[in-house]
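Visitor: can you look at this prediction? I've put the sequence above it.
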Amino acid sequence: MFAKDILARLVGFPSVVGTPNGALLGFVRDYLAGHGISCRILTGPEGDRANLFATIGDASTPGYILSGHVDVVPAGEPEWLADPFVLREEAGRLIGRGACDMKGYVAAVLAAVPDLVAMDLSRPIHIALSYDEEAGCKGVPHLLSALPDLCAPPLGAIIGEPTGLVPVLAHKGKASVRVTARGVPGHSSRPDLGQNAIHALVPVLAAATAQAEALKAGPQDLRFAPSYSSLQIGTLSGGQAINIIPDRAEARIEARAIAGVDPEALLAPVIAAAELAGLESEILSSYPALALDAADPLAALAQAISGHAPLGAVSFGTEAGLFQKAGIPSVICGPGDIARAHRPEEYLTLEELEGARAMVVALGQRLSG
């Protein structure tokens, strides 16, 4: 199958984050089996979605992982001009939800499989597909915990998020927390008879805004924009009507950390304020920053196969930090532009798709003989 045809099949599976992905993984499993490659489907604790891992070559020899997530963000925006889960081509653009982020990379990897199978690889190439990346990288930790039983310790991982096929060496880490306040409802004319849950959140919101301001003067890393770690209140909800005392309120707060800073630690003042106010707090997601040394052999390899010199850093996050934390040097390098992700009429160009396939084939060629 051509890369475009594979991408059309992948986009056709509405694998929205938090929903089952068995049909998509079944397609990939059958495709790989058609080329003599077996794979492991690793079901997550949710029970209805899974990761996939496959190896081309000798799994007992250290090799390289090509990693991508197969979940996508929802596509409910009215600006879509056609069904977002039916790939369409217009003037060289392949349009559909996930085409850029990041089923295009997955399609390119799969399209290169026949070439890789025909090579005499001295080191294996692994294909790792994960779920629920868009919910804070929730799926890939389960895959990483299973790696010791799947292959020899890998030499590196290439995570194919959209970077224009420019290798990226670093990104920020992220953690998010949900703080919930519960009150006692009643008529707003008698606040003395109720407890206002939104009011109860105020100390937490104050702690969050104070921490956000303080971080601006904290450690700096000029590779990032902004150059400091950051924190924001992302959502605030509660209340039914202006004349009803709110009996429940919720705030979701995220922190993004420069390399070397623990993103969960940035949330400590928020969590402390919640505890002091007697409110519930729950960490929703957390992944570390990525920081690959420019002198690491993986950086040189990524440059050689992509044809582009590495970029120091980006501010968006990926699963690469989790691979690094697991002891696997990691770099981000995939087709497309992150500015097209999570938007209506998301697209990848044919040229970008074929460029990604060529990069994967080039990796195989460097590992042959």
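Guide: Now that the structure is in, tell me what you want to look at.
Visitor: going forward, measure contacts between C-alpha atoms and count neighbours the same way
Guide: Fine.
Visitor: what kind of secondary structure is residue 102 in?
Guide: Following DSSP: H, G, I helix; E, B strand; the rest coil, the label given to residue 102 is helix.
Visitor: grab the nearest non-local neighbour of it.
Guide: residue 161 (6.0 Å; C-alpha to C-alpha, 6 or more residues apart in numbering).
Visitor: got a list of what that neighbour touches?
Guide: Taking C-alpha atoms under 8 Å, 6 or more residues apart in numbering, we find residue 161 in contact with 68, 101-102, 105, 318, 332-335, 338.
Visitor: part of a helix, is residue 353?
Guide: Yes: the assignment for residue 353 by three-state DSSP puts it in a helix.
Visitor: tell me the contacts of it?
Guide: 3-4, 104-105, 108, 335.
Visitor: repeat for residue 132
Guide: By C-alpha under 8 Å, 6+ apart, residue 132 lies in contact with 17-18, 69-71, 138-139.
Visitor: so which bits of the longest helix along the chain are buried?
Guide: When the chain is parsed with DSSP state H, its longest helix is helix 197-215. The neighbour-count check on helix 197-215 (16 or more other C-alpha atoms under 10 Å) flags 197-198, 200-201, 204-205, 207-208, 211-212, 215 as buried.
Visitor: tell me how far it is from the chain's mean position?
Guide: 28 Å (C-alpha atoms, centre = their mean, to the nearest Å).
Visitor: counting by contacts, list what that helix packs against.
Guide: On a contact count with 3 or more C-alpha pairs under 8 Å, 6 or more residues apart in numbering; DSSP states H and E, helix 197-215 meets strand 173-182, strand 230-238, strand 248-257, helix 268-276.
Visitor: put this beside the first:
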Amino acid sequence: MTPQAMLSSLVAFPTVVARPNGALIDYVRDYLASQNIASAVVAGPEGDRFNLFATIGPADVPGYILSGHVDVVPANEPGWQGDPFRLRAQEDRLYARGAVDMKGFVAAVLSAVPELAAMPLARPVHIALSYDEEAGCRGVPHLIEKLPTLCAPPLGCIVGEPSGLVPVLRHKGKAALRITARGRSGHSSRPDLGHNAIHALLPALGAIAAEAERQRRDGPTDEHFLPPYSTLQIGKIAGGAALNIIPDNACAEIEARAIAGVDPLTLLEPAMAVVANGEALSAEIIASYPGLALDESHDLARLTAKLCGNAPLAAVSYGTEAGLFQQAGIPAIVCGPGDIARAHKPEEYITIAELQATRQMVLRLGQELCAGQASAPATAAR
């Protein structure tokens, strides 16, 4: 199957984040079974969303993971020129929701399965598909937890987020927090008889603003990133019904992005301390994943550069699941087709040439792992 045909099949499943994805997972499992490749399906606690893990080659020796998420952001924006869940070709471009972020990578990998299965692999190629990456990497931790029962400790993981097929060595980590305030409603002319929920949020929001300034001023810093320090922002706030009514509820959502080596959750601690001391406040962590930092000299960096033909890039501003693999002791790198600037907008697309180049990268990985070629890198995970 060509990568274009596989992509057409994958985008037809409207696997919007936080919705069921079982039909797509069943399709991939059946496709792999047709190539005599068994799959392990790892369910999440939601009960209607699933990860998938498959191994091509010997599972009892270390190999490499090709990882991608199969959820997509909603496609409700105006500006689509056709059904976003039906692949549409125009010259070299293939338009659909998820075409570049990131079903294109998944399609290229799956299209290469018959050729990989025919190779005399001395080390395995693993395929890992996850859910709800767009909601803060919620699905893949359940898969990573099961990996020791599914394969030998992997030598590395290539996460195929759109990077122009350039290996990415670093990205920031992220944590997101929702703070809710409860108040007591009443007429604004008698604030003494009510409790203003928006006012109750202010100390926590002030703590976030102060921490953001402290990070900017005092660091720590990492010059690989722009900006070179960890950041915080209050990205969303809601509350109140009318100007002359005391608001009885209010909510704010806060984002922290941490340079590699800094736990993004620690950036939220000043706000959490305020919440802990406020009777009307509650807080919920709604997303969290670590940063990524792979040294330029690492064998995985050298291998990925050889496979794609591009020198590694020091860092990017967006986040991926790669940090979670690295946190679990699996060296990880980001390298996938297309431009991240096309994602999360109408008329998202990938090109046929980008799909073909990714397919060739996957096949070159297989060739590197064939008998007579494969050897264990000195920096392999053990």
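Guide: That came in fine, so what should we check first? What you see is a predicted model; the values in this text were computed from it and never measured.
Visitor: where does the TM-score land?
Guide: Laid over one another, the chains give 0.99 as their TM-score (TM-score structural alignment, normalised by the length of structure 1), with 369 aligned residues with a C-alpha RMSD of 0.8 Å.
Visitor: looking at the contacts of residue 161 of structure 1, spot the one nearest residue 347 of structure 1.
Guide: Residue 347 of structure 1 lies nearest to residue 101 out of these, by C-alpha to C-alpha, at 8.9 Å.
Visitor: do you know how far the closest residue to that closest one other than its chain neighbours is from residue 41 of structure 1?
Guide: Residue nearest to residue 101 of structure 1 in three dimensions, not counting chain neighbours: residue 341, with 5.7 Å by C-alpha to C-alpha, 6+ apart. Going from residue 341 of structure 1 to residue 41 of structure 1 by C-alpha to C-alpha, to the nearest Å gives 27 Å.
Visitor: for these two, indicate the residue with more neighbours.
Guide: residue 341 (21 against 18; other C-alpha atoms under 10 Å).
Visitor: and the residue nearest to residue 102 of structure 1, what element?
Guide: Assigning secondary structure by DSSP states H and E places residue 161 of structure 1 outside every helix and strand.
Visitor: and the helices in structure 1?
Guide: Under DSSP H, structure 1 gives helices at 3-11, 22-33, 104-111, 113-117, 140-146, 197-215, 263-266, 268-276, 297-306, 320-325, 350-366.
Visitor: what comes up buried for stretch 275-285 of structure 2?
Guide: 275, 280-283.
Visitor: in CSV, list those residues along with distance to residue 291 of structure 2.
Guide: What follows is the buried residues of stretch 275-285 of structure 2, written out as CSV (distance: C-alpha to C-alpha, whole Å):
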residue, distance to residue 291 of structure 2
275, 26
280, 33
281, 29
282, 27
283, 23
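Visitor: closest to residue 311 of structure 2 among the residues you listed?
Guide: Out of these, the member with the shortest distance to residue 311 of structure 2 (by C-alpha to C-alpha) is residue 283, at 42.6 Å.
Visitor: test my guess that that closest one contacts residue 275.
Guide: Yes: Residue 283 of structure 2 lies in contact with residue 275 (C-alpha atoms under 8 Å); the separation is 6.8 Å.
Visitor: just to revisit the earlier point, make a ChimeraX selection of the buried ones in the contacts of residue 161 of structure 1.
Guide: Those of the contacts of residue 161 of structure 1 that count as buried under 16+ other C-alpha under 10 Å are selected in ChimeraX with:
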select :68,101,102,105,318,332,333,334,335,338
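Visitor: adding distance to residue 237 of structure 1, write the contacts of residue 161 of structure 1 out as TSV.
Guide: Formatted as TSV, the contacts of residue 161 of structure 1 follow (distance: C-alpha to C-alpha, whole Å):
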residue	distance to residue 237 of structure 1
68	33
101	29
102	31
105	36
318	27
332	35
333	37
334	36
335	37
338	29
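Visitor: what about the closest residue to residue 271 of structure 2 other than its chain neighbours, distance to residue 269 of structure 2?
Guide: Leaving out its chain neighbours, the residue that sits closest to residue 271 of structure 2 by C-alpha to C-alpha, 6+ apart is residue 204, at 4.8 Å. Here residue 204 of structure 2 is placed at a distance of 10 Å from residue 269 of structure 2 (C-alpha to C-alpha).
Visitor: what's the answer for residue 38 of structure 2, then?
Guide: Taken as C-alpha to C-alpha, the span from residue 38 of structure 2 to residue 269 of structure 2 is 44 Å.
Visitor: repeat for residue 253 of structure 2
Guide: On the measure of C-alpha to C-alpha, residue 253 of structure 2 and residue 269 of structure 2 end up 14 Å apart.
Visitor: in terms of neighbours, single out the busier of the two.
Guide: More neighbours surround residue 253 than the other of residue 253 of structure 2 and residue 269, with 20 against 14 (other C-alpha under 10 Å).
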